[in-house]
Each structure stands twice: as structure tokens, then as C-alpha cells.
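J.: whatever this is, show me its structure:
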Amino acid sequence: MSKNQSIHNTHTNTGFDIVIGNPPYSQVPKGIYPNKTFPYSEGKDKGKQNLYKVFVEHSYNLTSNKGIFCLITQSSIMCDLSASYTRELLLTKNSIRQIIEFPKKALTKEGQVFKSALQSTCILLCLKQKHKDYESLKLSINNDKTTIDKLIFESIKQSSIITLYPNRFEIPLIKKGEMKLIQKIKRDKILLGSLIERTLQGNINTIHLKRILSNSNTGFYIIKGENIHRYHLDNNFMNCKITEEAKSIIQRNLKGKYIIAIQGITGTADKNRIHCTLLESKNTKFVFLDSTKMLFLPNAKEAKYLVGLLNSKVLDWLFRKTSTNNNINIYELEDLPIPQITDSNQHLYNEIISLVNKILDSKAKDSSFDTRGLESKIDSLVYALYNLTDEEIAIIERK
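T.: I've put the predicted structure just below:
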């Protein structure tokens, strides 16, 4: 589109049979474009506006009924929170034919598709026609130049995506054979968020660190995300000034008896995405920075059960399917599926808690103590809790 053309007047009488584009990736203020013309990307999507989303909806507007639009766009269109309602438009008003995803960096220099790309990208192909229940979109991920002529697709029903991810309409980053496993893991479960009293993204923004930082040991400590590890905290705390603000924060933390502390930023290619441990609030004089995530629970057993699940291979694998950046967001954690405890699986629940106790105790005495054997036992119990077969376990462990 040239500068002299208006993006506002997007509806023609009939539209184009084919629309092809490579939208710009640029953040702009909300409100530049009219909600009436862009009810999804401008009207409903939250957060900062990115032009690629506007162009996705613009392409939809320009395309005739039963026409095709095909775009090279950021792969954040698949899972990112800020594109939730643009995805709703794609999933509920169109038949998505194919999505071909390319990571930011290929495994080899020769395999790099878009040399100037600063983020992962995807090719999105849509038919402007409401999907039929029996229709499936074809998804292929982790591609580069070497795979273009031998793409491996997983088929996903659009209706299944809407059912599995009703809040943000995420299109999961899955390989062939993985969709049925996701459906099984999520089936007949309760959401983690329903078990939590409250959540916090830390107690204080990192920009205010100087205000509370002390040069001497006061007995009050500042916890940042990198202090949090699987089943323990390290001892590299910063000292906190004893101020009314710090005392008030610590007092508020006491209202939740048990705190699951989670590292707030981890690399998408890291061995583990979720790193969490358990703290009893009465034994802590900690102020948490916003690079941490905090889940408050009233019950020790339930808290330990959840720590075991959050650190397990099952939930780590599932979390990665819709997490496309380094942030561990609370809303992502709250949507994780947790098995309800019944007479038939009570023994698994008890065994997980027992092993978590052993790991926490061992790490409290010596944070370098090797607990991999105990963690492996927890993984086996969690596999049984989700009733996974050997073939399904192999899919998770091939990560």
C-alpha cells in the first residue's frame, strides 16, 4: 500500500480473489486505525498494536468470499497474547489451509530462510470461508531451506483448537502425531488457576530496586528470577533495606501460607522452561522482584503436588507448545491442566508429595545435591497420573 492509499477504506464491493503480502513488523500506538474496520486487531486485541496484525485483518477485509489470502508474518500470530483476537478472526471466520513455521534461526547458516528476520516467521494460507467441522488445517514447524520440499504436516481441526484453547485461541507449535497427545493431557482436567488463592508478578518492579537495595546484611532479602531454581533458591540474594514498604510487602506475602516461586524468564531453547520451588511464607523475609512469578496456596500438600507437576517433563512439554517468547506468564501457568485426585490415583498423589519432600529437604541442606533420580521418579508418577502410554512418553522425551 502506498502512502497515498488509505488503509481505512478496506471494503470493496466484491473483493479480490487472491491477496498476497509480507506485512511490516512494527509496533504503533493503538487508535490509529478505526475499530469499525478492524474490530479484532484494533478493537479487541489487548496490548500494543503491531502492524502485522492490522495487515492480517486488512487482507481478510480485501479478500472476496471464498477467496484466498496468503501472508508471510510473525509466528507470534500463532500463540502470542496480543494476537488472541486476530486468531479468533482467523479461526472462526476462515478456513486456515496451511501454516508453515520457521524459527528465528535455522540449525545451519545454509538453512536460514529469511536472513534479515529478527524473529520467527510463518507462512499463513487461508480461505475466506467459515471452516467446516470436519476440515483440518495443516501445520508444519521448525522448517528451513532444507525442509521446504519435504514438509511434514500435523493435521488439526480448527474446532479442536477453539475447544482446547478457548481463552486465547492459541495454535500450538506441534509436530506430526502430537495433537492427540495434547488432547489427552488436557481432557477431563481442572485448570491450575482454580487451585490458587492469588498470584503476583513479584512484589516490586525492578526499576525501583535502588529504592530498597541495602549495602549491608539486614536479614531482609531481595529475590530475583535467577535466584529461583528447580526445588531450591540459591544464596545469591541481594540485601533489602528494612523500610515500611519492605515490611508491608513481607506482611502481605504472609497472607498466603505457601508460595510457589517461579523463575519469570527462561530461554525457549533451555532444557527446562519452568523452574519453581516452594517457600513457606512464615519462614521468609523476602521481597520478590517482578522477574519472578508467585502462586499462593493455603495447603502444603497441594502446593508440593503442584511443584512436582510444574517441574515435570509433562507440563514442561505442554507449556512449550504455546509459549513463543522467554516470559513465563501467569496466565499460561493458570491454564495448565491438573488431574483431579480420586481414590484410584490417590497413591500417585501421595508418592509425588513424598518425593517432592525429599528433594526439597535435600536441596535445603545442599543445593548442589544430585536429585535427578528422585526427579525421574516423579516424572514416571506424573506419566501414570496422566495415563500416558510408552509411545506418548516417547513423544514427550524426544524433546
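
J.: only C-alpha atoms for contact and neighbour calcs from this point on.
T.: Will do.

J.: hey, where'd the helices end up in the stretch 51-200 of the chain?
T.: Ranges of helices within the stretch 51-200 of the chain are 51-62, 84-93, 158-164, 179-186, based on DSSP state H, counting those that start in this stretch.

J.: quick one more, to check against the first:
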Amino acid sequence: MRKYILKNDKIIKIDSFPERDSKKKRVFESVKMSVCISLIQNTKVDSDYVFPVFVWDDKHKSSGLSTSFSLNDIIAIDNIDYTIPRLRPEYKTTVIKLLKKKGISLKCIEGELNVTFHKKFFGSNISNPVILKGASIQRYYYTHHMSQGQIDYLEEEKYLLEYGNTEKSAHHKYERIAMQGMTGANDKIRLVMSIVPQGYYLANSCNYILPSHLIDLYCLLGFLNSKTINWFFRCFSTNSNVNGYEVDNFPIPQLSPNAQATISELVKKVIDAKRTNSSTDTSAIEKQIDELVYQAYELSKDDIKIIEQ
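T.: This is a model prediction of the structure:
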């Protein structure tokens, strides 16, 4: 739909109201959902025409940001889904610079266990494999002591007897990156990911990425938990979901084996520290990871300043 409208019609303006926790800020108080109002004219225009986009902080339009895009801008940012991001004008060059570094394609998958359809296989027998839910996944570690809900265990034999021939049924055999499938739309950190060992099953409140020969799994985790990718994601997301297709679009660069190894070693240090004590301050090591990520994208001081702020 976006592609058709952008190529065949003229957008007069777009008013976007991202998802808000506060009811008083929502367009519809009882509905926690992002709202977008577009004014479009049914007429063909040149591809270099510019249309304004307003991203409002609340329904009263008391504050927000405004920017503008041409069709060529949108194609440079996302030539597949024609996503219209929420960008301040000065952010455009940084986003495009990141996208130009995309060298590795990701495949983000929803957790293999649906908490509704597969509920009959959930139990409390601790001798069965653990089912990790979104609340179990934290930055660089996972926990059995969740802030909400309870740990469930999978009746594995029954599950595999019925679903053992499906593609996802074998993914628990791999060490993989797991992430929360939903985070607060207003949270400073939107991407929350950890390495999960073999043997754990994931509920569909998680997403995951399997290991690949293209990039070391621990190095990839460093990128995905970095300030740069978190900032990039926030530029495009206006609701609480962390969708697989959004993760697939992250611009992960190709790195030399040595560069990957350097980041991986730092990531492992963070994981070891969190495993010992989840409240351990690892900010100094994470800062080193962020700096290596900046270098991988060849970001300028101005780019880094935008991301850091």
C-alpha cells in the first residue's frame, strides 16, 4: 500500500501518533495503539516532490517533531517495504549511512511454542525442558526469575510426537539469540537480547535468530544490543512490538574474522559477568562494544553524537 500510494498519488501530509503508555496522550484513551492519519490527493507527481510528516507526542499536538521526505528518500531508506521512519531532518544522513553498510541478511523467527495452541504441553515438572518467555530474556542474560508470570516446562515427548516434523521443532537444539518480542514503546532501550543455550524452548513472546556462518553469534549479539542498532530501531518503530521483519531489516555489516573475534570476546565478558551476578555493572565493557560498532559503520563524531543523545 505504501509503495502504491508513494508512486501513484500525492501525499499532502502525514500525522503520526505513536503508541503511548499514558491514556491522556492517546488518540483513543481505551486503545493502546499507534495512530496514523494521512491526507492524500489522487494525482500523479514527480518522484522528487516532498511531503511533510509530523510525529506528535500526544493527541493535542502540543509537541513533537516534523520532517519531510521525497519518494527518493524513502527508496534510499527502504526499497522493499517503503517504510516511512520517524526521523528528525538531521537524522536522515545517519540512517542512510547505516543502511549502506548492510552486508548480512538476518532471519528473525517467532518462538516455536505458541502459548495458546501449545498450552496443553506446558506443565510444572522441573525434569522437563524449560520454556523461556519474553520476560525471561534480559540484555546479555536470561533468568528463571521473571518479573511477571511463571516458568513453565515442556512435555517434550508429547510435543515432538505431534509437532516433531515441523521446521521449528528442532531449533531448540541450537545455541541462538533470543529477544523480547514486545517492549515499551517509550522505553529508552527497545531491543533486549541474550544468547540462549541448546535445550531451551522459546514461547512466542520471544523472537530468535539461529547461528549462521556469515557472522559469529556473539558478535551479532553485540551489534543487536548496541546503542547504534537500538537507535536505528527506534527511528522506525511506533508501537511496542519488536517484529521479525523489522529485525530482518537491521543493517549488519560484514566484518573480518579478527574484528568479529574482538567484539565476541567483549560480549562473552559481559555475559560471564551477568551470569555471575545480573546486577553487575558492565557499562565500561559495553561502551567498548559500542565504540567498535561505531567504527564498523564508519560513523562521524556528529553521527555518534546523534545516537548517544
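
J.: got the helices of the stretch 51-200 of the first structure as CSV, with distance to residue 336 of the first structure and mean neighbour count columns?
T.: CSV is the format used below for these (distance: least, Cα to Cα, whole Å; neighbours: other Cα atoms under 10 Å):
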stretch, distance to residue 336 of the first structure, mean neighbour count
helix 51-62, 27, 22
helix 84-93, 18, 21
helix 158-164, 11, 17
helix 179-186, 8, 16
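
J.: now distance to residue 349 of the first structure too, for those helices, in a markdown table please.
T.: Output for the helices of the stretch 51-200 of the first structure, formatted as a markdown table (distance: least, Cα to Cα, whole Å):
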| stretch | distance to residue 349 of the first structure |
| --- | --- |
| helix 51-62 | 44 |
| helix 84-93 | 35 |
| helix 158-164 | 25 |
| helix 179-186 | 17 |
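
J.: and of the ones you listed, who's closest to residue 247 of the first structure?
T.: helix 84-93 (38.8 Å; Cα to Cα).

J.: now do that closest one against helix 51-62, angle only.
T.: Per axes from the mean of the first three to the mean of the last three Cα atoms, to 10 degrees, the angle that helix 84-93 of the first structure makes with helix 51-62 is 30 degrees.

J.: what packs against helix 84-93 of the first structure?
T.: Using 3 or more Cα pairs under 8 Å, 6 or more residues apart in numbering; DSSP states H and E, the elements in contact with helix 84-93 of the first structure are helix 51-62.

J.: helices or strands up against the helix it packs on?
T.: Packing partners of helix 51-62 of the first structure (3+ Cα pairs under 8 Å, 6+ apart): strand 16-21, strand 63-74, helix 84-93.

J.: can you put those in a markdown table and add distance to residue 102 of the first structure?
T.: Listed next are these as a markdown table, based on distance: least, Cα to Cα, whole Å:
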| stretch | distance to residue 102 of the first structure |
| --- | --- |
| strand 16-21 | 17 |
| strand 63-74 | 9 |
| helix 84-93 | 18 |
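
J.: show me the one of the ones you listed that comes nearest residue 117 of the first structure.
T.: strand 63-74 (9.4 Å).

J.: which stretches of the stretch 1-150 of the second structure form strands?
T.: Using DSSP state E, counting those that start in this stretch, the strands assigned to the stretch 1-150 of the second structure run over residues 10-17, 35-41, 50-56, 64-70, 109-110, 122-123, 130-132, 137-138, 141-142.

J.: rewinding a little: out of the helices and strands packed on helix 51-62 of the first structure, the one nearest residue 355 of the first structure is which?
T.: The closest of these to residue 355 of the first structure is helix 84-93. By Cα to Cα, the value is 38.3 Å.

J.: any idea of the angle that closest one forms with strand 136-140?
T.: 130 degrees.

J.: next secondary structure after the helix ranked longest in the first structure?
T.: Criterion DSSP state H: the longest helix present in the first structure is helix 346-365. Going down the chain from helix 346-365 of the first structure, the next helix or strand is helix 372-385, by DSSP states H and E.

J.: before we move on, back to that, mind giving me CSV with the strands of the stretch 1-150 of the second structure and columns for mean neighbour count and distance to residue 217 of the second structure?
T.: Listed next are those as CSV, based on neighbours: other Cα atoms under 10 Å; distance: least, Cα to Cα, whole Å:
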stretch, mean neighbour count, distance to residue 217 of the second structure
strand 10-17, 19, 36
strand 35-41, 13, 36
strand 50-56, 19, 35
strand 64-70, 16, 36
strand 109-110, 20, 15
strand 122-123, 17, 29
strand 130-132, 23, 19
strand 137-138, 22, 16
strand 141-142, 22, 14
